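# show me the folded form of this:
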Amino acid sequence: MKTSIRFSYLYLGLCLIVSVLGYLITPDQSRYCNTQVLENSFLNPGTKKCFLNSNNSTSRTIEDIVFGKEDFTKLILDLGGTSNCKLYILGTDRYGRDLLSRLIIGMRYTLIISLLSVLFACFIGIIAGSFAGYYGGRTDKIISFFVGIFWALPTILLAFVILMSFGRNITSLCVAIGLTLWADIARLVRGQVIAFKENNFVSSAIVLGFSDMRIILSQIFPNIAGPILIQFSGNFALAVLLESGLSFLGMGLQAPVPTLGNILQDQYTQAFNGQILQSSIPAIVLVLLILSFQLLASEYRDKLDVKLINR
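Alright, predicted model coming up:
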């Protein structure tokens, strides 16, 4: 296995584990990691700060572990607290929020949105492509017409229209991104179905009286799963890029919900103040995530493409 592929698996595995653990490992365990200390804004990575720690303690519930604790101010009756020192491993943003915590939860939201978007695109694309390729004729022309329309529409502009019409929430964002990706999947599935539907095993299934849906699901689909997997990996990288781009342009999830895109938007101005490292951290995390998915898509293509294997 190539070193780059090993790195991709390792990095994606780390991102997945970190996203699943979420608030269990974040230094800031408030909801959306939104504890703001304006005096600590733009701290450099590795900075240590000490605060007054209350002796009062509260137990954590399942809701706190999944969604984080509610961010509220509590009156401390016992002032005999102790010093609690925090280490900001990756520094803080302009509101004094812990950047590492924001990146961990932001990674979770980015991966969830990207996954749901690609699944939505695959659902539409596989159904549309299967019908167009299997039935042909007028059905093929109608579906191909809609594919052409979505190809002609600018990706970002289409997403902007959907988000401005239905609001900036996870559902709208997934639909907006999914509608920009389904046409490629439909075209791929259509071509694969056309290639396989003339084979003898499909003709035999028709003679045996199998229904069209059964033929598509049991006879054709298993043979085209490889190309779909390749397209899925490539589209996942594109979905991450689109989500981050929309968030960077201010059309992603509303604050204070963190995603890699809006974290990058908050931090990139640091580069103009001479803090190159601090502003580059979200960009590096995002670039490595997209690159890892692209490398996996390339690896799957090399392993599953019959034409490349026979060379």
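# C-alpha only now, for contacts and for neighbours.
Fine.
# sec struct for the residue lying farthest from the centre of the chain, please.
What lies farthest from the middle of the chain is residue 80; by Cα atoms, centre = their mean that is 45.2 Å. For residue 80, the assignment made with DSSP: H, G, I helix; E, B strand; the rest coil gives coil.
# could you check how far it is from residue 53?
Per Cα to Cα, to the nearest Å, residue 80 is found 9 Å from residue 53.
# next one: residue 287
From residue 287 over to residue 53 (counting by Cα to Cα), the distance is 38 Å.
# what of residue 198?
Taking Cα to Cα, one finds residue 198 at 73 Å from residue 53.
# more neighbours, these two?
residue 53 (14 against 11; other Cα atoms under 10 Å).
# doesn't residue 76 make contact with the more buried one?
No. Counting by Cα atoms under 8 Å, residue 53 stays clear of residue 76, with 9.8 Å between them.
# ends of stretch 53-62, how far apart?
24 Å.
# enumerate the positions of that stretch that are buried.
Across stretch 53-62, burial judged by 16 or more other Cα atoms under 10 Å covers residue 54.
# ok, which stretches of this structure are helices?
For the chain, applying DSSP state H gives helices covering 3-21, 62-67, 99-135, 137-152, 155-166, 170-196, 200-207, 212-214, 221-248, 260-267, 276-304, 306-309.
# reformat the ones you listed as a markdown table; add distance to residue 48.
Compiled in a markdown table, those are given as follows (distance: least, Cα to Cα, whole Å):
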| stretch | distance to residue 48 |
| --- | --- |
| helix 3-21 | 23 |
| helix 62-67 | 25 |
| helix 99-135 | 13 |
| helix 137-152 | 51 |
| helix 155-166 | 40 |
| helix 170-196 | 35 |
| helix 200-207 | 67 |
| helix 212-214 | 62 |
| helix 221-248 | 29 |
| helix 260-267 | 20 |
| helix 276-304 | 16 |
| helix 306-309 | 54 |
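# another sequence for comparison is provided below:
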Amino acid sequence: MKDQESKSLLKLSIHRLRRNPIAMAGFTMILIYLMVAIAGPFIRLDKTPKANDQYLELSIKRPGFKVLFFQVANEVSEQSLWSQWLYGREKTSQSFPIYRYELLTDSILVERYTGDDVNNGELLVYAYNDLVSSNQLELHPSNLREQIKKELISNTTFWLGTDRYGRDVLSRLMAGTWVSFTVGAISILISLIIGIVVGAIAGYYRGRVDDLLVWLINVVWSIPTLLLVIAIALALGKGFWQVFVAVGLTMWVEVARVVRGQVISLREKEFIEAGKALGYTHSRIIKKHVLPNVIGPVIVISAANFASAILVEAGLSFLGLGAQPPQATWGKMISEHKGYVITGDAYLAILPGVAIFFLVFAFVLLGNGLRDALDTKA
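Reported below is the predicted structural model:
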């Protein structure tokens, strides 16, 4: 009977959430970000690890910039799909931007792109036979020139332009999505484990245990979040994984406060007293009867904490304490191009800021929707 009631309440909450267009808009936006993060290097223009393929001659090119690329050599990659998804595809081809090319009888003439208004790049000549062997191509002599043109010359479009290192801005933004989601998910998991355990113990046992844990919660709560994160990050060292721990160790306080308050209101209920009368252990009562009734508020606060984790990670990266270069993070992208805000290339710093804004805003909208949907008094 209790399971049926729980299922009916869950269905009712999902129905309420679906009827909330604002919350569903936030949920849809999060799904779009998540799909970009999961697809990773398979859909980016720059599929290399950390989207760090640099061409200094393409530095600071405007959105929609197009250029020809010429592939000199290509090696067969033995990288697994899992490794490609997790780290990106190792660069196996040797290519560079060109300004123009000319197909000769038995060779191709290319002029390197310099990035200047008047291109005066180096002229290079490559024999067809050398290109075929270095790229491991199986080409037919009858249409050799056309196949060389099709296989080794590509017209590349940088839809959001390039940064000061000649990297594709769109690819860097997409790579930063994976970092933000990973930091948010793992830091929230850490905060939930610590916060639920501390809050449940404090609220259920009360007395000196509660006094001690509340003192600890208040001490951590009194320290500004960003300062505490910076202190932990400096203690653990700069790095990608250190950010998870630093952010997670600062967000458990809110979870603990909410869980403690919910447990205090539940510990005197009849079903808890019945469990004690039946001889159930305290751990069983907490796991089976107390914690399932505090999941709703925890889910709501987790959505808000996810947004906060993204902001904190961006702040750490901006200050140089988060994931280190060449890792693509939105905060680091803003930091690298903050000097362009007063120039005509301000979009280099604005675009990652817009990406942060929409993702955080989406989690806020979803959190508000979850709060209303899980409200048992409604």
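# tell me who's in contact with the counterpart of residue 84 of structure 2 in structure 1.
If you follow residue 84 of structure 2 across to structure 1 using TM-score structural alignment, you land on residue 64. Residue 64 of structure 1 makes contact with 23, 31, 70, according to Cα atoms under 8 Å, 6 or more residues apart in numbering.
# and for residue 135 of structure 1?
Contacts of residue 135 of structure 1 were listed using Cα under 8 Å, 6+ apart, and none were found.
# any idea how far it lies from residue 128 of structure 1?
11 Å.
# returning to that earlier point: mind checking which of the helices of structure 1 is nearest residue 85 of structure 1?
Minimum separation from residue 85 of structure 1 across the helices of structure 1 (Cα to Cα) falls at helix 99-135, 16.1 Å.
# please identify the buried residues of the closest one?
Applying 16+ other Cα under 10 Å to helix 99-135 of structure 1 flags 99-111, 113-122, 124-126, 128-134 as buried.
# before we move on, what about stretch 38-55 of structure 1?
Buried, per 16+ other Cα under 10 Å, within stretch 38-55 of structure 1: 40, 41, 42, 43, 44, 45, 54.
# how long is it from one end to the other?
Criterion Cα to Cα; first-to-last residue distance in stretch 38-55 of structure 1 is 24 Å.
# so which residues make contact with that stretch?
76, 78-97, 278.
# and if you look at stretch 206-214 of structure 1?
So stretch 206-214 of structure 1 is contacted by residue 215 (Cα under 8 Å, 6+ apart).
# do the same with stretch 313-322 of structure 2
Outside stretch 313-322 of structure 2, the residues touching it (Cα under 8 Å, 6+ apart) are 180, 183, 230, 233-234, 238-240, 242-243, 247, 323-324, 329-335.
# buried members of the residues you listed into PyMOL, please.
Selection command for PyMOL covering only the buried members of the contacts of stretch 313-322 of structure 2, criterion 16+ other Cα under 10 Å:
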select buried, resi 180+183+230+233+238+239+240+242+243+247+323+329+330+331+332+333+334+335
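# quick check: closest non-adjacent residue to the aligned partner of residue 265 of structure 1 in structure 2.
Residue correspondence to structure 2 (TM-score structural alignment): residue 265 of structure 1 is matched to residue 335. With Cα to Cα, 6 or more residues apart in numbering as the criterion, residue 335 of structure 2 has its nearest non-adjacent residue at 5.1 Å, and that residue is residue 318.
# okay, now the corresponding residue of structure 1 for the one you found: neighbour count?
Taking TM-score structural alignment, residue 318 of structure 2 has residue 248 as its aligned residue in structure 1. When neighbours are counted by other Cα under 10 Å, residue 248 of structure 1 registers 19.
# go on, residue 102 of structure 2?
12.
# SS state for it?
strand.
# report the contact partners of it.
Residue 102 of structure 2 touches 108, 109, 110, counting by Cα under 8 Å, 6+ apart.
# roughly how far does it sit from residue 109 of structure 2?
5 Å.
# so residue 365 of structure 2 makes contact with residue 29?
No. Between residue 365 of structure 2 and residue 29 there is no contact under Cα under 8 Å: 10.1 Å.
# who has more neighbours, the two?
Neighbours per residue, other Cα under 10 Å: of residue 365 of structure 2 and residue 29, the larger number sits with residue 365, 21 against 17.
# aligned partner of the more buried one in structure 1?
Aligned partner of residue 365 of structure 2 by TM-score structural alignment: residue 295.
# just residue 286 of structure 2 next, same as before
Using TM-score structural alignment, residue 286 of structure 2 sits opposite residue 216 in structure 1.
# do residue 346 of structure 2 as well
Using TM-score structural alignment, residue 346 of structure 2 pairs with residue 276 in structure 1.
# need the nearest residue in space to its match, chain neighbours excluded.
Using Cα to Cα, 6+ apart, the closest residue to residue 276 of structure 1 is residue 270 (6.7 Å).
# tell me how many other residues crowd residue 207 of structure 1.
9.
# aligned to it, what sits in structure 2?
Aligned partner of residue 207 of structure 1 by TM-score structural alignment: residue 277.
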